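Engineer: coordinates for the following, if possible.
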Amino acid sequence: MNLSRRENLTGRVFLIVLILVTLLPFVSMLSAALQPRGTVPSGLTWPSDPQWGNFADAFTVSNMGALLRSSLLIVAGVVPVSVLIATMAGFGLGQLRVPGGRIVFGLLLLGLTLPFEAVVTPLYYQMQDLGLLNTRWAIILPLIGLYMPFAVFWMRAHFSNVPVELSEAARVDGSTTWQLFWRVQVPLARPAIASLTILMFLWTWNQFLLAIVLVDDPAKRTMAGALGAFQGQWGTDLVLLCAGSLLILTPTLIVFLIFQRQFIKALIQGSLKG
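Structural biologist: Now for the predicted structure:
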């Protein structure tokens, strides 16, 4: 009994320390963002007169409205297409006996080891040949391809854990492969699809490298990518820079807090097993 209490106490202390370490950078940025303009924040000190108007100034000078619209357009172009293709491919590799399926899955596993930095230069010249440089398509199309290995692996892991008897029963009832997919498998895969959608949203919203390399116009980048231009313009104003950074981080934090239950549910149901 004492050992159990000691383990519980140790676990709680560890979680509290982890939470503090995680929140400390955000609290530091918030305290810096509330300092008077023109000052240099020093350490973790809460201002006596918080300047909440700094967030409005950062929103205005960074043209945050246009950046928000651009990020939403890029997310709308990447996430639905990626999730749809990954769900169909995961079903084919996890439930159907697709010729060459193991070879395709092996290639996808190799794709998981490929960092974005290794392909950014070839992507630049490819987008240049296609005439897509400095357009949102230069971000959307590469991201769909680069996300596919993980997305297909995620969905295949789910479909592989679905009992084969469900598919056999649907076949006996006369369901076609398409009906089996949409009416039986997709409803069961909703937690996995929801969690994958959340991940795709967060990764796309926070995409930085491709945005700054393939797009010169900050108004056509993701919000994270536009942070580079914002830093170059206002890098000497640390107060405004911290306020703008927090504004960029806020949407991803809100999305994760709203949909965290779906994400945890997918993990509990074994979406990563396979």
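Engineer: could you use CA atoms for every contact and neighbour count after this?
Structural biologist: Fine.
Engineer: gap between residue 217 and residue 180?
Structural biologist: 45 Å (C-alpha to C-alpha, to the nearest Å).
Engineer: okay, these two: which has more neighbours?
Structural biologist: The residue with more neighbours, out of residue 217 and residue 180, is residue 180; 18 against 14, by other C-alpha atoms under 10 Å.
Engineer: for the more buried one, give me its contacts.
Structural biologist: 167, 170-171 (C-alpha atoms under 8 Å, 6 or more residues apart in numbering).
Engineer: change it to 10 Å
Structural biologist: 166-171, 174, 186 (C-alpha atoms under 10 Å, 6 or more residues apart in numbering).
Engineer: doesn't residue 230 make contact with residue 244?
Structural biologist: Yes - with contact taken as C-alpha atoms under 10 Å, residue 244 and residue 230 are classed as touching, separated by 8.2 Å.
Engineer: what's the following helix or strand after the helix or strand harbouring residue 5?
Structural biologist: Take DSSP states H and E as the rule and residue 5 turns out to sit in helix 2-33. The helix or strand immediately downstream of helix 2-33 is helix 53-61, counting by DSSP H and E.
Engineer: to check against the first, give me the structure of this:
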Amino acid sequence: MSASVMSTRAERLTGTVVLWAFAAAVLVPFAAIALAALHPAGAPVAGLSWPSTPHFENFRRAWTIAGFGSLLRSSATIALVVVPIGALFATMAGYAFGTMRFTGSRLLFSFLLIGLTLPPEAAVIPLYYDLKQVGLTDSYWALILPLIGLYMPFGAFWMRAHFLSVPRELAEAARVDGASEWAVFRRVMIPTARPAIATLAMLFFVWSWNQFLLALILIQEPSRRTAPAGLGFFIDQNTRDVPMLCAATLIVIAPVIALYLIGQRHLIRGMTQGAVKG
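Structural biologist: Here you go, the predicted model:
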């Protein structure tokens, strides 16, 4: 057996072991939370153990006590506004930076990328007072507008990488046929960018749904709290009932898991496309 064949097999085996290790690192904690949620209310939970009688009423109690109906509705409202607006603006910005050459384009794009290095924690306090001055705190817009701006640097960078990979001959042929710049963008470029846009939209949704710090500070009205912020308050008030806390955690993360299971092919395709062409 040649050395190259042995080396290839060793690389495959190593890759398989690493992938299984990462999968275990994700699935084992999730399984522990799911099993803990089925134990009797207030019971101590240790390790991965299946209860003698599953107690699904923990989910009903968590839903009722925490008021997850309004919390999930608030999170869904914010995410369903942030995702289309953010994806649209990011796609337009990526198209401009990727296909057009105008004065100061490189400088402007470099300035935009600075946003990738700024943590939200550094801006949350001045952001709170700015929004309070214009009367937007404790409203959905207090979270929608900052999140769109927060995600724009990555979104523009992501879409620019895609449009740079598209052959310029496509756009040039459309312009020769008399198509306007808007027509080139809408009819030629957007169809090629659907996997990248779908992946970006999924990332925006997950980030918006999981947003905790901004939601905790900018929206303090209980009726408008998001699911992660509501979960934080719920944990503070029920620190001893571990099964119910695990049930509440599963309720909050269920939409994200469902979205991934439904759109995983689009996510993987978009990631792969970006890795190959970006």
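Engineer: just to revisit the earlier point, make a markdown table out of the contacts of residue 180 of structure 1 and add neighbour count, distance to residue 99 of structure 1 and secondary structure.
Structural biologist: Below are the contacts of residue 180 of structure 1 laid out as a markdown table (neighbours: other C-alpha atoms under 10 Å; distance: C-alpha to C-alpha, whole Å; DSSP: H, G, I helix; E, B strand; the rest coil):
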| residue | neighbour count | distance to residue 99 of structure 1 | secondary structure |
| --- | --- | --- | --- |
| 166 | 13 | 22 | helix |
| 167 | 19 | 19 | helix |
| 168 | 13 | 20 | helix |
| 169 | 12 | 23 | helix |
| 170 | 16 | 22 | helix |
| 171 | 14 | 20 | helix |
| 174 | 11 | 23 | coil |
| 186 | 18 | 22 | helix |
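Engineer: before we move on, back to that, mean shift of the helix holding residue 5 of structure 1 relative to structure 2?
Structural biologist: For helix 2-33 of structure 1, the mean deviation from structure 2 after alignment is 1.9 Å (mean C-alpha distance after the TM-score superposition for structure 1).
Engineer: more neighbours, residue 244 and residue 230 of structure 1?
Structural biologist: Higher neighbour count among residue 244 of structure 1 and residue 230: residue 244, with 26 against 21, using other C-alpha under 10 Å.
Engineer: counterpart of the more buried one over in structure 2?
Structural biologist: In structure 2, the residue matched to residue 244 of structure 1 (TM-score structural alignment) is residue 248.
Engineer: name the element its match belongs to?
Structural biologist: helix 242-277.
Engineer: tell me roughly how far that helix lies from structure 1 on average.
Structural biologist: Counting by mean C-alpha distance after the TM-score superposition for structure 1, helix 242-277 of structure 2 comes out at 1.5 Å.
Engineer: other SSEs contacting that helix?
Structural biologist: Helices and strands touching helix 242-277 of structure 2, by 3 or more C-alpha pairs under 10 Å, 6 or more residues apart in numbering; DSSP states H and E, are helix 3-36, helix 57-66, helix 68-99, helix 141-165, helix 194-210, helix 227-237.
Engineer: make it 6 Å
Structural biologist: Packing partners of helix 242-277 of structure 2 (3 or more C-alpha pairs under 6 Å, 6 or more residues apart in numbering; DSSP states H and E): helix 57-66, helix 194-210.
Engineer: just give the number of residues close to the residue nearest to residue 72 of structure 2 when sequence neighbours are not counted.
Structural biologist: Ranked by C-alpha to C-alpha, 6 or more residues apart in numbering and with sequence neighbours excluded, the top spatial neighbour of residue 72 of structure 2 is residue 227, at 5.4 Å. By other C-alpha under 10 Å, the residues close to residue 227 of structure 2 number 30.
Engineer: now the one 5 residues further on
Structural biologist: For residue 232 of structure 2, the number of neighbouring residues by other C-alpha under 10 Å comes to 13.
Engineer: counterpart of it over in structure 1?
Structural biologist: By TM-score structural alignment, residue 232 of structure 2 lines up with residue 228.
Engineer: what does residue 137 of structure 2 align to in structure 1?
Structural biologist: Residue 137 of structure 2 maps onto residue 133 in structure 1, by TM-score structural alignment.
Engineer: mind checking which helix or strand its match is in?
Structural biologist: Here residue 133 of structure 1 is assigned to no helix or strand, by DSSP H and E.
Engineer: show the contacting residues for it.
Structural biologist: 127, 214 (C-alpha atoms under 6 Å, 6 or more residues apart in numbering).
Engineer: and with 7 Å instead?
Structural biologist: Shown in contact with residue 133 of structure 1 (C-alpha atoms under 7 Å, 6 or more residues apart in numbering): 127, 214-215.
Engineer: go on, residue 205 of structure 1?
Structural biologist: By C-alpha under 7 Å, 6+ apart, the neighbours of residue 205 of structure 1 are 71, 75, 222-224.
Engineer: shared with structure 2, which of the residues you listed?
Structural biologist: For those, the aligned pairs still in contact in structure 2 (both residues aligned by TM-score structural alignment, their matches' C-alpha atoms under 7 Å) are 71, 75.
Engineer: for the contacts of residue 205 of structure 1, which one is nearest residue 3 of structure 1?
Structural biologist: Nearest to residue 3 of structure 1 out of the contacts of residue 205 of structure 1 is residue 224 (C-alpha to C-alpha; 46.5 Å).
Engineer: what's that closest one in contact with, if anything?
Structural biologist: The contact partners of residue 224 of structure 1, by C-alpha under 7 Å, 6+ apart, come to 205-208, 248.
Engineer: where's it relative to residue 87 of structure 1, distance?
Structural biologist: Residue 224 of structure 1 is 27 Å from residue 87 of structure 1, by C-alpha to C-alpha.
Engineer: same deal with residue 41 of structure 1?
Structural biologist: Residue 41 of structure 1 is 48 Å from residue 87 of structure 1, by C-alpha to C-alpha.
Engineer: same deal with residue 11 of structure 1?
Structural biologist: From residue 11 of structure 1 to residue 87 of structure 1 the distance is 37 Å (C-alpha to C-alpha).
Engineer: the more surrounded of these two?
Structural biologist: The residue with more neighbours, out of residue 11 of structure 1 and residue 87, is residue 87; 27 against 12, by other C-alpha under 10 Å.
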